[in-house]
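Asks: Fold the following for me, if possible:
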Amino acid sequence: MSTAPRLGAARRDWGTDDSATPILHVDMDAFFVEVELLDRPELRGRAVIVGGSSARGVVSSASYQARAAGVHAGQPISQARRLCPQAVVLATSHGRYAAYSRRVMDILASFTPAVEKVSVDEAFLDVSGARRLWGSPVEIAAAIRRRIRTEVGLPASVGIAATKLVAKVASSHAKPDGVLLIPQAASTDFLHMLPVGALWGVGPAARARLERRGIHTIRDLAHEPVESLVSVLGETSAHRLHELAWARDPRPVAQREREKSMGTETTFADDVADIEVLRACLLDQAHATAARLRAGRMKAMTIAVKIRFADFTTLTRSHTLTHPIDTGREIARIAHDLIGRIAIPRAGVRLIGVRAENLQPVDAGWQLAILDDERTHAVEEAMDAVSARFGARTLTPARLLRARGRESE
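Replies: The predicted structure is shown next:
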């Protein structure tokens, strides 16, 4: 969910010449929300927020109805509720999002091997070598969106351009559920009409500094002498952003390294000192992390626990295994052992989290450990299938049901 500013009045038609625009940026629309709506179609058309359910949680994704009220990613849930009191707030289910992300990325890879995954819900493609098989970039974009909608049930927006920068900015202006082609000859004109914050690499702080200097649009930045930008942005950023402002972006689409860790954290609404509540939270996190590992066809060699006390003191503890794992049961066992070695102060715990590190692909050829129980793996894979069809937490360890029962009393 992008927080970069968009120009609502931006033109949606810049011509039809896609002969020199091999770069596509595919960006899923309100990805987490749309995945949740697959199981909750009655919420479609309403303001929906996905994020941490506690008062200290933050927004991960929001429907366009919620965004219209000022809700955006990274915002505290408490602030989002004030801005949009009618919104339905749903807890995140990262394992499920990872599974849907994999399905989307598999579709993209079926068009070209030149796919650069940027995050769980967006990727760049270079379709230079795919034209003979799939057609022009515009035709490929249409086919991609059609397959994602038909096979996965989700909407996607696509920006088509000559460079990664322009394609990314174009996809944000194609939303929701659209396509925007920016012909190579129109790249500079398209960028120059946009606010400076739309430029890739200009965050809120840099945007504020530029606007204080009277630089409000990308056109302003492009026509500002680089020497004067150095005092505002620094030597490296000034030259890089000045080049981007003129649509000069030589970066190729390149496959990124696979993820090196996966995990989840929980920030409690009230500090928790009850060790059983903490252990139940770790169990829930362990199963969510394991589901993400299996969705990504990865296993973990190292399990780490992070804990932050009421005074903001933060500790991490980790354990490295002799063989990789991907089941919630094993991750929870290690996490419980790690937290058992930490003295919980009376003031309690503000945040706790589990992370799987040192990831290995499932087909790396590791030999099964003597104590491995394939039945546990089969049960958890069955839980994945049920969750994918009927929603997260449809099946859950009985201990978590008891823990939630205590919380609701």
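Asks: from here on, contacts and neighbour counts on C-alpha atoms
Replies: Noted.
Asks: ok, and the residue nearest to residue 304 when sequence neighbours are not counted, which helix or strand is that part of?
Replies: Spatial nearest neighbour of residue 304, chain neighbours left out: residue 318 (4.0 Å); criterion: Cα to Cα, 6 or more residues apart in numbering. In the assignment (DSSP states H and E), residue 318 maps to strand 314-325.
Asks: what packs against that strand?
Replies: Under the contact criterion of 3 or more Cα pairs under 8 Å, 6 or more residues apart in numbering; DSSP states H and E, strand 314-325 touches strand 298-309, helix 328-339.
Asks: rerun that using 7 Å as the cut-off
Replies: Using 3 or more Cα pairs under 7 Å, 6 or more residues apart in numbering; DSSP states H and E, the elements in contact with strand 314-325 are strand 298-309.
Asks: Give me the contacts around the strand it packs on.
Replies: 293, 314-321, 323-326, 331, 335, 338, 348-362 (Cα atoms under 7 Å, 6 or more residues apart in numbering).
Asks: so where do the helices sit in the stretch 151-300 of the chain?
Replies: 164-174, 187-192, 204-212, 218-222, 226-233, 235-245, 275-295 (DSSP state H, counting those that start in this stretch).
Asks: Would you mind finding the most buried of these?
Replies: helix 164-174 (a mean of 26; mean count of other Cα atoms under 10 Å).
Asks: ok, and what's touching it?
Replies: Applying Cα under 7 Å, 6+ apart, the contact partners of helix 164-174 are 6, 23-27, 157-161, 179-180, 187, 200, 247, 249.
Asks: Just to be sure, which of the residues you listed are found in strands?
Replies: Judged by DSSP state E, strands contain the following of the contacts of helix 164-174: 23, 24, 25, 26, 27, 157, 158, 159, 160, 161, 179, 180.
Asks: Show me just the buried residues among those residues.
Replies: 23, 24, 25, 26, 27, 157, 158, 159, 160, 161, 179, 180 (16 or more other Cα atoms under 10 Å).
Asks: One more, please, to line up against the first structure:
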Amino acid sequence: MSKLYPSGHGIFQDVPIHEWDPTENRQPAGWATNSSNIRWAYGPDSDSTLYSTPGHISAGSRRALCLWLPTFELRLELLRSPELDTTSVALLSPDESIRSKIWQVSERAHATGVRPGQFISQAVSLCPSLTLLEPDPAHYNAAVESMLDLLSELTPILEPAGRGRVFLGMDGLDRLFGSPSQQVNLALRSLFRIFPAPLVAATRAGMAPGKFGAWVASAATRSGEPVIVEESELVSFLARCPVNTLPVNP
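Replies: Here you go, the predicted structure:
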């Protein structure tokens, strides 16, 4: 199925909502895991565990939606300095004790061999034209707060899991917002109210029973291709996912 979704040019286009196909335990047509870039997409200093906030979404929620914006902080910096978007860029660690290390890298920098966790000297030796950016946590936190305020209009059950990743409790919202696929599209389209199209276009979305399943669904899919996993399909879905898409230590 597909829903209308704004493109980067502000024109609505059809974007598929992929539902897991349990038949023969296989992925739906046109769907494939995107695990190769997951590790560097958020950097080693970003915690990939599921943060628990008392009173928020339950790990056993019947329907949870995970919205994930990989390299959220770096993307915010590139929005402030669009002239850097076609260059090799790396964001330094916000931790003062390891400020001499790389935290997040752009795709162009990654292609030259630059990786999160490298020392600046190593990264620059691999990519002499590398642009290094100082982190701005206050700016990133303000963007997160704006996102949470916006999403709270859809559901009061929210749980941020670090910057750029948030879980939404979607139980009982069918009468208000329609089917699960309609709910996912509504959440994604609402982000255009506060974020530019390039940032929204990079968002990955996964809906499944509980936070764990929702996180794996969002981590295993591509940007712009939300995945919905029903309860009866969760076990077979998880069984097919590579280990590095799971928020656990292998």
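Asks: Would you mind putting the buried ones among the ones in strands among the contacts of helix 164-174 of the first structure into TSV with distance to residue 132 of the first structure alongside?
Replies: Listed next are these as TSV, based on distance: Cα to Cα, whole Å:
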residue	distance to residue 132 of the first structure
23	16
24	16
25	20
26	21
27	24
157	23
158	20
159	21
160	18
161	19
179	21
180	22
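Asks: and of these, the nearest to residue 120 of the first structure?
Replies: Distance to residue 120 of the first structure across these (Cα to Cα) is lowest for residue 27, with 9.6 Å.
Asks: Residue 123 of the first structure versus the closest one, what's the distance?
Replies: Going from residue 27 of the first structure to residue 123 of the first structure by Cα to Cα, to the nearest Å gives 7 Å.
Asks: go on, residue 306 of the first structure?
Replies: 30 Å.
Asks: Compare neighbour counts for those two and give me the winner.
Replies: residue 123 (22 against 19; other Cα atoms under 10 Å).
Asks: does the aligned partner of the more buried one in the second structure belong to a helix or a strand, and which?
Replies: Matched to the second structure by TM-score structural alignment, residue 123 of the first structure sits across from residue 166. Of the helices and strands defined by DSSP H and E, residue 166 of the second structure is found in strand 165-169.
Asks: which helices and strands sit right next to that strand?
Replies: strand 64-68, strand 158-160.
Asks: so what corresponds to residue 176 of the first structure in the second structure?
Replies: In the second structure, residue 176 of the first structure lands on residue 223 (TM-score structural alignment).
Asks: again with residue 28 of the first structure
Replies: Checking TM-score structural alignment: residue 28 of the first structure goes with residue 69.
Asks: Could you pull up the residues touching its match?
Replies: Counted by Cα under 7 Å, 6+ apart, residue 69 of the second structure has contacts 164, 165, 202, 203, 204.
Asks: residue nearest the centroid of the first structure?
Replies: By Cα atoms, centre = their mean, the first structure has its centre lying nearest to residue 120, at 4.4 Å.
Asks: From residue 205 of the first structure, how far out is the closest residue to it other than its chain neighbours?
Replies: Spatially, and ignoring its direct neighbours in sequence, residue 120 of the first structure is nearest to residue 101 (5.7 Å; Cα to Cα, 6+ apart). Per Cα to Cα, residue 101 of the first structure is found 31 Å from residue 205 of the first structure.
Asks: about what we covered before: distance check, the match of residue 123 of the first structure against residue 230 of the second structure.
Replies: 20 Å.
Asks: Which stretches in the second structure count as strands?
Replies: Counting by DSSP E, the strands of the second structure are 2-6, 12-16, 18-19, 64-68, 89-92, 102-105, 131-133, 158-160, 165-169, 204-208, 227-228.
Asks: rewinding a little: figure out which of the helices of the stretch 151-300 of the first structure is closest to residue 94 of the first structure.
Replies: Nearest of the helices of the stretch 151-300 of the first structure (Cα to Cα): helix 275-295, 6.6 Å.
Asks: Which stretch of the second structure is the closest one matched to in the alignment?
Replies: Against the second structure, helix 275-295 of the first structure falls on no residues (TM-score structural alignment).
Asks: Touching the longest helix along the second structure from outside, list them.
Replies: The longest helix of the second structure (DSSP state H) is helix 137-151. Here helix 137-151 of the second structure makes contact (Cα under 7 Å, 6+ apart) with 73, 163, 164.
Asks: Tabulate the residues you listed (TSV), appending distance to residue 190 of the second structure.
Replies: Formatted as TSV, these follow (distance: Cα to Cα, whole Å):
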residue	distance to residue 190 of the second structure
73	20
163	18
164	15
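Asks: With respect to residue 128 of the second structure, which of those residues is nearest?
Replies: Nearest to residue 128 of the second structure among the contacts of helix 137-151 of the second structure, with distances taken as Cα to Cα, is residue 73, at 22.6 Å.
Asks: Around that closest one, how many other residues sit close by?
Replies: 23.
Asks: Residue 319 of the first structure too?
Replies: Neighbours around residue 319 of the first structure, by other Cα under 10 Å: 14.
Asks: Ok, residue 222 of the second structure next?
Replies: Count around residue 222 of the second structure with other Cα under 10 Å applied: 19.
Asks: burial count for the aligned partner of residue 184 of the second structure in the first structure?
Replies: Residue pairing (TM-score structural alignment): residue 184 of the second structure is matched to residue 141 of the first structure. If you count neighbours by other Cα under 10 Å, residue 141 of the first structure ends up with 26.
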